[in-house]
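Participant: Below: sequence and its predicted model.
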Amino acid sequence: MCEFNIIIVTILKDKVRPVFPFTAIVGQEEMKLALLLNVIDPKIGGVMIMGDRGTGKSTTIRAIADLLPKIEVVQDDLFNSHPSDYDLMSDSVKSQIESSNHLPTRFIDVPMVDLPLGATEDRVCGTIDIEKALSEGVKTFEPGLLAKANRGILYVDEVNLLDDHLVDILLDAAASGWNTVEREGISVRHPARFVLVGSGNPEEGELRPQLLDRFGMHAEIRTVKEPSLRVKIVEQRSKFDSNPYICLEEFRDKQDELKSSIIAAQQRLPDVKIDYDLRVKISEVCGTLDVDGLRGDIVTNRAAKAYAAYKNKTKVDINDIKTVITLCLRHRLRKDPLETIDSGYKVQQVVDNILN
């Protein structure tokens, strides 16, 4: 009997903690679409999710990470380096490739890294052991959260409460795809390609407009009001909590179908085209809304292409743009830190006039 109990405990320890299936999430279509488009094209620049407490923000973000296919990494590498893409390799892996033809690799789940509110800059960026460097001449780097998040998702809950300096570091790394740590004249640089996802409650304050503009998309979520939908959400959650493995089995086909759609969209994305006339209309909308800079134009173009790829198309049409443009522009209209973010009404008015 004792041996049987030991076997059961071992099996449970070996099992990965189950994650609520993405396809079982009811409602919150804006948030789900923004996350899907960002994993199809990480160059969109991440997503800021703002909304009421208890609306499934964290659950949905973890669910999208669990949905993604495994990635191939160089074995024992600290930065999840890609075995063949130079842009996704650390310097040590590059030097090993130059001196050797083969590096052992393995497949891992897409990294899903949580950044805690109390994190320090060293915890986020990593640290260089100065003492060892000076005494032994060895450049020793202790990787931070940006290294662990490379080729994955970096999630910052309550990002609006995070120190502005740290938010700046995250956004710079997300935009450039690299993290550089410099201490006492010693510098270490490593790839940091990740989808940055921030969430928060607007009642606790908004990010400064300059920082908010750096997020590719902004999704708003609200508490579901319709009683039947609320009941469905509660039932789904209760079913998962009582027996997650039965729930996962129930949604396995839908999960596999969505996973295949994401992989196909990622492969199709380089071939998706958008006509010049439509690009002009996107820029006309941005100009009419007085959007500062060109980030709004760039992100809308990328998001429209990603959506077209997701819909199994190689050419963007006007409906693709209409679907994504509010997500890409609503947070760029706020000029004054004291203003609230437009819910999308202003964007929709201009879109209806120009994209008809």
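Facilitator: Structure's in. What do you need?
Participant: okay, CA-based contacts and neighbour counts for the rest of this
Facilitator: Noted.
Participant: Show the residue spans covered by the helices in the stretch 51-200 of the chain.
Facilitator: Per DSSP state H, counting those that start in this stretch, the stretch 51-200 of the chain carries helices over the ranges 57-67, 91-99, 121-125, 130-136, 145-148, 164-176.
Participant: just checking, what packs against the last one?
Facilitator: Right, the one you point to is helix 164-176. strand 194-200 (3 or more Cα pairs under 8 Å, 6 or more residues apart in numbering; DSSP states H and E).
Participant: Contacts for the strand it packs on, please.
Facilitator: Here strand 194-200 makes contact (Cα atoms under 8 Å, 6 or more residues apart in numbering) with 38-39, 42, 45-51, 57, 61, 149-160, 170-171, 174, 177.
Participant: let's bring in a second model and compare:
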Amino acid sequence: MMNHYPLAAVVGADALKLALCLAAIDPKLGGVLIEGPRGMAKSTLARGLADLLDGGAFVTLPLGASEERLIGTLDLDAALGQGQVRFSPGVLAAADGGVLYVDEVNLLPDHLVDVLLDVAASGVNRIERDGLSHQHPARFVLVGTMNPEEGELRPQLLDRFGLNLALDQVPAPAERGEIVRRRLAFDSDPAAFTQQWAAAQAALRARCQAAREQLPGIALDEAALAQINQRCHAAGVDGLRADLVWLRAARAHAAWRGAGGIEQVDIDAVAEFALRHRRKPAPPAQQPPASPPQEAPGAGGGGDWGSLPAQAQPMGARRAVPGWPKKP
């Protein structure tokens, strides 16, 4: 069995670890979109998440994959010759019960992102072709990553990711050193490193499992909903997906704490996850109107900039002109 870097051993990245755990507690949140440059341990964290899902699979969608590779295919020849539908599963079927990791999701064609988000939200993959249809469970936690410098997602697709956060912090020197030491220890002996962190990883797995079991008993109460509605309205978000995701995430956070209901701390803890990619950007600040040109000192009121008032000039000696003045 391949050893993955334990999520419990990751240094820092507390916000990202929390968002991933919330998505594991309630997969109906719609997945997590992580923004940030390379080298921020995004794939390491996503792999560690799979271990919290009762040993679920970790499946990566290859960049450049076709729609058939993603959703699977139906064998028409078998249907015509044998009278039965033969289905060849794709990536979505392999990810059922685990984590589907999509690196550089902003570089995928829009129609594939649409399919991913539809299935992540419904938990079912439906394939239809030439009058034949097939469906199968596809319940997974969708984790997408993107580097905004390489292109943005359309707002319509961005909104459909449940939670969003950015990894833009620069670790302090001491934290960087600990990250490097742990990584070198894992690379040197993955089995020994995993065993070293087995107890902490088991505790994290048990906490997620307990939260999943407690989740249905936590009410989506009206007081929490009213506050979330007010704050979404103040943020100027379009549609109602932010309200729904925020309320679900607050409930998952309450379950994560082991609480029996949603409290203020739960609403505040997940606010940025739900609003970051849905909040309307502030309108650009309007520049004050340009001042009219100043008139030069001494200028008249006619507004002719640069003109000077007429001034008397002394007359010099007249030049003699032949025949002037005339003699009497």
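Facilitator: Yep, that arrived. Computed from a predicted structure; not experimentally measured.
Participant: quick revisit: in TSV: the helices of the stretch 51-200 of structure 1, plus distance to Asp352 of structure 1.
Facilitator: What follows is the helices of the stretch 51-200 of structure 1, written out as TSV (distance: least, Cα to Cα, whole Å):
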stretch	distance to Asp352 of structure 1
helix 57-67	30
helix 91-99	49
helix 121-125	43
helix 130-136	58
helix 145-148	40
helix 164-176	31
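Participant: quick one, which of the ones you listed is packed in tightest?
Facilitator: helix 145-148 (a mean of 24; mean count of other Cα atoms under 10 Å).
Participant: Show the contacting residues for the closest residue to Ala57 of structure 2 other than its chain neighbours.
Facilitator: Residue nearest to Ala57 of structure 2 in three dimensions, not counting chain neighbours: Gly98, with 4.5 Å by Cα to Cα, 6 or more residues apart in numbering. Gly98 of structure 2 makes contact with 50, 53, 55-59, 139-141, according to Cα under 8 Å, 6+ apart.
Participant: Among these, name the buried ones.
Facilitator: Among these, those classed as buried by 16 or more other Cα atoms under 10 Å are 50, 53, 56-59, 139-141.
Participant: Now check structure 2 for the residue matching Glu121 of structure 1.
Facilitator: In structure 2, the residue paired with Glu121 of structure 1 is Glu67, using TM-score structural alignment.
Participant: Once you drop chain neighbours, what's closest to its match?
Facilitator: Nearest in space to Glu67 of structure 2, with sequence neighbours left out and distances taken as Cα to Cα, 6+ apart, is Leu112 at 6.5 Å.
Participant: what's the counterpart of the one you found in structure 1?
Facilitator: Match for Leu112 of structure 2 (TM-score structural alignment): Leu166.
Participant: That match contacts Asp122, doesn't it?
Facilitator: No. Here Leu166 of structure 1 does not reach Asp122: they are 10.3 Å apart, not a contact under Cα atoms under 8 Å.
Participant: when you align them, which residue in structure 2 goes with Glu204 of structure 1?
Facilitator: Alignment note: Glu204 of structure 1 maps to Glu150 in structure 2; criterion TM-score structural alignment.
Participant: burial of its match, as a residue count?
Facilitator: Applying other Cα atoms under 10 Å, we find 10 other residues in the vicinity of Glu150 of structure 2.
Participant: now Ala269 of structure 2
Facilitator: Neighbour tally, Ala269 of structure 2, other Cα under 10 Å: 15.
Participant: May I have the residues that are in contact with the aligned residue in structure 1 for it?
Facilitator: Aligning on TM-score structural alignment places Ala269 of structure 2 opposite Thr323 in structure 1. Residues in contact with Thr323 of structure 1 (Cα under 8 Å, 6+ apart) are Ala304.
Participant: Within the helices and strands, which one has Thr323 of structure 1?
Facilitator: Thr323 of structure 1 belongs to helix 318-329 when assigned by DSSP states H and E.
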